[in-house]
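Enquirer: Provided below for reference: sequence and predicted model.
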Amino acid sequence: MLLALSTGGVARLAINQQHGEELRQRTLASLPRSVITVHPKPAESGRRIGLPATLRGNTETQIFARCDGYLSAWYKNIGDQVSKGELLAVIDVPELDQELAQAKATVAQVRTRLDLARSTWKRWKILSQNDSATPQEYDEKRSAALQAEADLAAAEANVKRLQNLEGYRHIIAPFAGVITRRSIDVGNLITAGNQELFALTQTDPLRLTVQVPQIYSADIQLGGEVTINFPEIQGKPRKAHIEHIAGALDPMTRTRQVDVILENKDGRLLPGAYADVSLTMRGNSSALIVPANVLVIEAEGTRVVTVDGENRIRFRRVGIGRDFGREVEVLEGISLDDTLVASPSDLLVDGESVSTAPVAERNDTLKTAGGR
């Protein structure tokens, strides 16, 4: 009898617990879902971004030879400062000297022939006026004189060409700068146009080249201020302004080139150095900034989940601008007064009633409620 009562009590207790759990589940299901909310904030009037850059000479060039020969001497080495027009090296071209001498001799021969042709033409002109020579003979003498004049002009042009080539034996600096490479030595065979002799770089001023990503390319402007930091130089960052902006994007990298001119009177900065450049982007006054976790990305587009004045869920389409990583620029679809759901659950449906709490007030209880 006692065993039967005990067994019945245990069964009754189990039934009561089951009913209690069912009641708790129904109660929880009847409660509104809890969501974490955030508010949009206005976009900044100007946003700064940091980008890597490469320091280059304002003018850089490789120097090649214009004639073939052997290097007889060089006068400047790497690190040497040179002035415009200063002699860098000399090429020995003995064949060119012989050709020039031959061309000058040809000029002398043609000039002698021209003098004879002119005097002959002059005499036949007098004879033709006295009817002592036929017109045919006169025209032949005149033609010979004109032909000699043309031959003399061609011979003199050839001499000038060889003299120009003779001048190319002397390698001179096209502008003032510093020698950054010397690729030759005495006795080297030099081939015109195929072998670099020197590399020359203008070091004051220097040019800083920045590749701006496409998403920011429309926000940069001429004259905009930039802040430059060099890892090897401690102290106050340098300030400069944008001097040139490319008129198109590089199709390979989808970036827009920006050039900044930087003074280097003390010579502390070296071409080829790495730099960190901070640029100020023009802001969009009508745009809003929201956390990236409020976005719902779908095949049809991008939406956000909002909570209206009656604490009901509403879905809205939005237009996205620039992506700043943890934050995203929204161009249309929401206003500054809207309340957005952070990390919205897939279980939320349009028109559903919810309870809300701002991100700053989130606690363990809210985490438990939001995890249903």
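Expert: Sure, I can see it. Numbers count the residues shown, from 1 in each chain.
Enquirer: Only C-alpha atoms from now on, for both contacts and neighbour counts.
Expert: Will do.
Enquirer: any idea whether the residue positioned nearest the centre of the chain is helix, strand or coil?
Expert: In the chain, the residue lying closest to the centroid (CA atoms, centre = their mean) is Q257, at 3.0 Å. Here Q257 is recorded as strand under DSSP: H, G, I helix; E, B strand; the rest coil.
Enquirer: want to compare, so here's the second one:
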Amino acid sequence: MTLRFRTLFWSVTALLVIAIIGWSFWPRPVLVDTAPITRGPLSVQIRDEGRTRIRDVYAIAAPVSGRLLRIDWEPGDEITTGDVLARVLPAEPSILDARSQGEAEAAIALAEAALSAARAEAQTARSALDLAREEHTRIARLRETGIASQAQLDRAAAELRAAQAASGRAQAAIRMREAEIEAARVHLHGSGSGDQTPAIFDIRSPIEGRVLQVVRESEGPVAAGAPLLEIGEPSGLEIVAEFLSADAVQTGPGDAAEITGWRRDAPPLPARVRRVEPYGFEQVSALGVEEQRVNVVLDFTGEPADWSALGHGYRVETAITVWNSEDALRVPVAALFRQDGDWAVYRIDQDRARLTPVRIGRDNGVDAEVLGGLSADDVVVLYPGEGVVDGATVKDRDLAE
């Protein structure tokens, strides 16, 4: 009896040890993250930073050289057509050095001497005119009595006309010399007394809008063409985004877009591509990489009140939709991996991972379009690790917990 008990005890103990060893070496299912294959909307967007700008910015510059009076306008002030934006006084005459002053004084003396000579010549011409007039009168009387001939009368008339012309030239020479004296005096002393008020040139607004920037505010000398203000109409706001040329070729006028990042917790603003500029330019990134960029211009399509807080030069983030499908078969990008140069996933079939080749279309970095190899409601493994192989037993991590 004792022998039978011992035999049974050690037999059961041996079986338990064998069972425990077998259970410890029995393959356990690999815990994985899973996701179903679904149908639904899928869109592909290109994203980059942009900035807002007013479509028509007017740079107001000084049309003439002179002295700018202080500008009282502030950025953001509303203006109407015809408002005086800035005022410019005529430029003051330059200060003469000793040499220039001596030359100016000598020019005045020379002009005064020339005036004296012109007046003497005018007196001579006046005397000749009086003589010619008296001679013509005397010859005319003699002609009436028949003493003088017609030829003598014609000669006297010609001499009278010549004397009148000479007198006129002499008077013109006097006026010319007086003008020369006045010009020399202006060059030396200025153009008038201090009682005269100099003319002021008013620079007026060509549009109705707002002041964007005051470039020059303080009073002082200003050269012709110097920038003074920038004005514009805020309702004509647009977005300019600098996209990589490889992304810009995917979009075109009319593509829908969303504007984000312009305010915290703000909903996206709808926009639409108006133009892709044909001229690219090189830009160096923050990492020192040379990139070819292209300006893409977008217009807001929502209500102006939604983006009224934006101004000229504000930073925004743009997302342009380059492809969209309302009923696409979607697979998470995290489930895809390369297998012999093609895309593949691990599809779960009866708790086992099955290596499944798939054909992929468009992807947006989160989901990809399935063109073949999977169907709706299939379940795939996300982020497959080394423990996941074809035929391996797997278990959803969420269900295991």
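Expert: Yes, it's here. Because the structure is a prediction, the values reported are computed rather than measured.
Enquirer: ok so, going back, and the residue nearest to the centre of the first structure, how close does it get to A14 of the first structure?
Expert: To A14 of the first structure, Q257 of the first structure is 76 Å away according to CA to CA, to the nearest Å.
Enquirer: quick revisit: ok, the residue nearest to the centre of the first structure touching P213?
Expert: No: with contact defined as CA atoms under 8 Å, Q257 of the first structure does not reach P213; the gap is 9.1 Å.
Enquirer: Against which helices or strands is the helix or strand hosting V212 of the first structure packed?
Expert: According to DSSP states H and E, V212 of the first structure maps onto strand 206-213. Judged by 3 or more CA pairs under 8 Å, 6 or more residues apart in numbering; DSSP states H and E, strand 206-213 of the first structure is in contact with strand 46-57, strand 255-262.
Enquirer: Quick check: what element follows that strand along the chain?
Expert: That would be, after strand 206-213 of the first structure and using DSSP H and E, strand 225-229.
Enquirer: Now do the next helix-or-strand element following that next one against strand 225-229, angle only.
Expert: Using DSSP H and E, the helix or strand that follows strand 225-229 of the first structure in sequence is strand 238-245. Strand 238-245 of the first structure and strand 225-229 are oriented at 120 degrees to each other (axes from the mean of the first three to the mean of the last three CA atoms, to 10 degrees).
Enquirer: how close does L355 of the second structure get to Q283 of the second structure?
Expert: Computed as CA to CA, the L355 of the second structure to Q283 of the second structure distance reads 44 Å.
Enquirer: Compare neighbour counts for these two and give me the winner.
Expert: L355 (18 against 15; other CA atoms under 10 Å).
Enquirer: Looking at the first structure, name the residue matched to that one.
Expert: Mapped onto the first structure by TM-score structural alignment, L355 of the second structure lines up with R314.
Enquirer: you'd agree that match is in a strand?
Expert: Yes: using three-state DSSP, the secondary structure at R314 of the first structure is a strand.
Enquirer: circling back: want to throw the helices and strands packed on strand 206-213 of the first structure into CSV with distance to E166 of the first structure?
Expert: Listed next are those as CSV, based on distance: least, CA to CA, whole Å:
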stretch, distance to E166 of the first structure
strand 46-57, 31
strand 255-262, 38
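Enquirer: N164 of the first structure: which of those is closest?
Expert: strand 46-57 (30.0 Å; CA to CA).
Enquirer: Would you pull up how far the closest one lies from the middle of the chain?
Expert: 10 Å (CA atoms, centre = their mean, to the nearest Å).
Enquirer: swap in stretch 91-108 of the second structure?
Expert: The mean C-alpha position of stretch 91-108 of the second structure is separated from the chain mean by 47 Å, CA atoms, centre = their mean.
Enquirer: Quick check: which of the helices and strands packed on strand 206-213 of the first structure is buried the most?
Expert: When these are scored by mean count of other CA atoms under 10 Å, the highest mean neighbour count falls to strand 255-262 (a mean of 21).
Enquirer: Mind listing what's buried along the next helix-or-strand element following that strand?
Expert: Using DSSP H and E, the helix or strand that follows strand 255-262 of the first structure in sequence is strand 274-282. Residues of strand 274-282 of the first structure classed as buried: 274-282 (neighbour count, 16 or more other CA atoms under 10 Å).
Enquirer: Just the angle for the strand holding V212 of the first structure relative to strand 225-229, thanks.
Expert: Using the same axes, to 10 degrees: strand 206-213 of the first structure against strand 225-229 is 110 degrees.
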